[in-house]
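A.B. asks: mind looking at a prediction? Sequence and model below.
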Amino acid sequence: MYETIKYEIRKSVAWITLNRPEKLNAFTEQVNREVQQSIKKANKDPEVRCLVITGEGRAFCSGQDLDGVLEDMNHGEVLRKHYNPMVLELYKCEKPVIAAVNGVAAGAGMSLALACDFRLLSEKASFIEAFIHVGLVPDAGNLYYLPKLIGYAKALELAVLGDKISAHDAENLGLATKVIPLERWTEEVALFAERLASMPTVAIGLIKKNLKSSWNLTLEESLEKDAQAQRIAGLTSDHIEGVKSFMEKRKPVFLGK
């Protein structure tokens, strides 16, 4: 079904792997489209309760494939047609999304990782705001997410200077959920994803939705969002199971419903 990515479901986790290792998994129009389609597919699939986006080979994603950049290219239209729909599909996803950053994440590859809910980094991974090095502006949601994660001043520094950020520096900045040693990479990413997949999926989706809306709401509006979300969560079987397991002093078994 896909030519530039791999898509598989294991233990309720959808694994989306960018699969152009010879090009460091650089973006093309087709990659953008297939990533968008796979996120939409996973979000709609009741079997899927968590998504992992990663890269084949030694890179996560090196950004736009420069072989496809032409002198007369309308960069704005490329974003509107190819990148923005991908980023918006990720934004709309109600399930937890992990960026498993196995190597370099540069340019729009960094943007992709920033748009995910969690960022697990291999100790050999790195981030690079590469746009400035070719006279461009960080795009694909980069400047939307970055200051929210690390603050305006640091976001400006990274975007303007374009220095390489090591995995441990990313962790110190708050860009990484966790840095994982190479010898435990595959095992720990899977364990983290499976942990999320075993949690109350509806509640996670509501948490994501309310966090995203909180930036533009008054306290009163946010409190009302809390009440609306809690009403929905309170009607789920996972809430009933959570209360029941607490009373029975056992570990809950959530079904994501």
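C.D. replies: Arrived safely.
A.B. asks: from here on, contacts and neighbour counts on C-alpha atoms
C.D. replies: OK.
A.B. asks: helices of the stretch 101-250 of the chain, start to end?
C.D. replies: Defined through DSSP state H, counting those that start in this stretch, the helices belonging to the stretch 101-250 of the chain, from first to last, are 108-114, 142-150, 152-161, 167-173, 185-197, 201-214, 219-234, 237-247.
A.B. asks: adding another structure so you can compare the two:
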Amino acid sequence: MENKTVVVTKADGVGLIKLNRPQVYNAFNNQMSTELLAALQEVNADPGVRCVVLTGEGKAFCSGQDLNDRSAMQKKGEHFSLGDSVRSRYNPIIMAIAKMEKPVIAAVNGVAAGAGCSLALACDMRFITPKTRFVEAFVRIGLAPDSGSSYFLPRLVGLGRALEIAMTGRDVGAEEAVQIGLANRMVEEEQLLEETLSFAKRLSQGPTVAISLTKQAVIRGMESSLEEALEFEAHVQEAAGKTQDFVEGVQAFAEKRQPRFQGK
């Protein structure tokens, strides 16, 4: 456990992925990016996991790239390509979250900066505490956003506000994050993980095929024409209508009881 930069636990249909470099505020190094991608692939492939929660150990969610690694390489005169690093290390992580056929909820337990902010934005929902801060910190060191921030941020908060946040690199505090749509809900710090896991458990007990299809339809709808969105809705509704959960949902309605969904 001491050498693991990402720890995975599973219970009650929920896979909990915890970034585990608290001494550097869960900053990314090569090992953590590799282990996080493997963790995401593991929970996605596990049929017993029906919802995923991503959080950080200690006081931070994720502070982005570990700049100590970059500084050491610069001092040694070693050449590295930031573009190659983004393509090989970060982009697969973001795509794994976006394409996961299960809800992914970020329990943002502190600062989410740089690639850590992008990581949180890539999740389907974000639960935060009063101490949470979102920071598009790239511009602070002369860089542009990466790891999906240019895609997710304007979709969450609108174009003008996204440009202002990204161009200034300022902190977005918890109350503002909720107000502008960066976060779904704010809970007290000591209750964050419990509340997020409780919510995730409720989702995991739902009709998870329909929830997966909902995720696909909503994301696709943001990129589609109305005609395309309507046709894709018909497609996913056809798929949902063939599930056992649909049969159970209709039967439970007729019998005036709570449905017992199996995710099938």
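C.D. replies: Structure's in. What do you need? From a predicted model like this one, the values you see are computed outputs, not experimental measurements.
A.B. asks: just give the TM-score of the two.
C.D. replies: Overall, the chain-to-chain superposition scores 0.97 on the TM-score scale (TM-score structural alignment, normalised by the length of structure 1); 257 aligned residues with a CA RMSD of 1.3 Å.
A.B. asks: contact partners of the host helix or strand of residue 38 of structure 2?
C.D. replies: In this assignment (DSSP states H and E), residue 38 of structure 2 forms part of helix 30-45. The set of residues external to helix 30-45 of structure 2 that reach it, using CA atoms under 8 Å, 6 or more residues apart in numbering, is 5-6, 8, 15, 17, 19, 49, 52, 89-90, 92-93, 96-97, 100-102.
A.B. asks: which of those are buried?
C.D. replies: Buried by 16 or more other CA atoms under 10 Å: 5-6, 8, 15, 17, 19, 49, 52, 89-90, 92-93, 96-97, 100-102, out of the contacts of helix 30-45 of structure 2.
A.B. asks: now the aligned partner of residue 88 of structure 2 in structure 1: how far from residue 140 of structure 1?
C.D. replies: In structure 1, the residue matched to residue 88 of structure 2 (TM-score structural alignment) is residue 81. Residue 81 of structure 1 sits 11 Å away from residue 140 of structure 1 when distances are taken as CA to CA, to the nearest Å.
A.B. asks: mind listing what's buried in stretch 63-74 of structure 1?
C.D. replies: By neighbour count, and taking 16+ other CA under 10 Å as the criterion, the buried residues in stretch 63-74 of structure 1 are 63-64.
A.B. asks: re the thing from before, let's see which of the contacts of helix 30-45 of structure 2 end up in strands.
C.D. replies: If you go by DSSP state E, the contacts of helix 30-45 of structure 2 have 6, 8, 15, 17, 19, 52 in strands.
A.B. asks: for the first one, which residues are in contact?
C.D. replies: By CA under 8 Å, 6+ apart, the residues touching residue 6 of structure 2 are 17-20, 32, 35-36, 39.
A.B. asks: so which of those persist in structure 1?
C.D. replies: Retained contacts for those in structure 1, judged by both residues aligned by TM-score structural alignment, their matches' CA atoms under 8 Å, are 17-20, 32, 35-36.
A.B. asks: which ChimeraX command selects the buried ones in those residues?
C.D. replies: A single ChimeraX command suffices to select whichever of the kept ones among the contacts of residue 6 of structure 2 are buried according to 16+ other CA under 10 Å:
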select :17,18,19,20,32,35,36
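A.B. asks: need the max-distance pair from the kept ones among the contacts of residue 6 of structure 2.
C.D. replies: By the measure CA to CA, 17 and 32 form the most distant pair in these, at 11.9 Å.
A.B. asks: indicate which one of the helices of the stretch 101-250 of structure 1 is closest to residue 102 of structure 1.
C.D. replies: For the helices of the stretch 101-250 of structure 1, proximity to residue 102 of structure 1 was assessed by CA to CA; helix 185-197 is nearest, at 8.3 Å.
A.B. asks: and the contacts of that closest one?
C.D. replies: With contact meaning CA under 8 Å, 6+ apart, helix 185-197 of structure 1 is reached by 11-13, 48-52, 96, 98, 100, 120, 122, 180.
A.B. asks: and those residues, which are buried?
C.D. replies: In terms of neighbour count (16+ other CA under 10 Å), the buried residues within those are 12-13, 48-52, 96, 98, 100, 120, 122, 180.
A.B. asks: pipe those residues into a markdown table and attach distance to residue 249 of structure 1 per row.
C.D. replies: Formatted as a markdown table, those follow (distance: CA to CA, whole Å):
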| residue | distance to residue 249 of structure 1 |
| --- | --- |
| 12 | 26 |
| 13 | 28 |
| 48 | 28 |
| 49 | 25 |
| 50 | 27 |
| 51 | 30 |
| 52 | 32 |
| 96 | 27 |
| 98 | 31 |
| 100 | 34 |
| 120 | 32 |
| 122 | 37 |
| 180 | 33 |
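A.B. asks: which one of the residues you listed sits closest to residue 203 of structure 1?
C.D. replies: Ranked by distance to residue 203 of structure 1 (CA to CA), these are led by residue 96 at 10.6 Å.
A.B. asks: one step back: more neighbours: which of residue 81 and residue 140 of structure 1?
C.D. replies: Neighbour totals were compared for residue 81 of structure 1 and residue 140, and residue 140 leads with 25 against 13 (other CA atoms under 10 Å).
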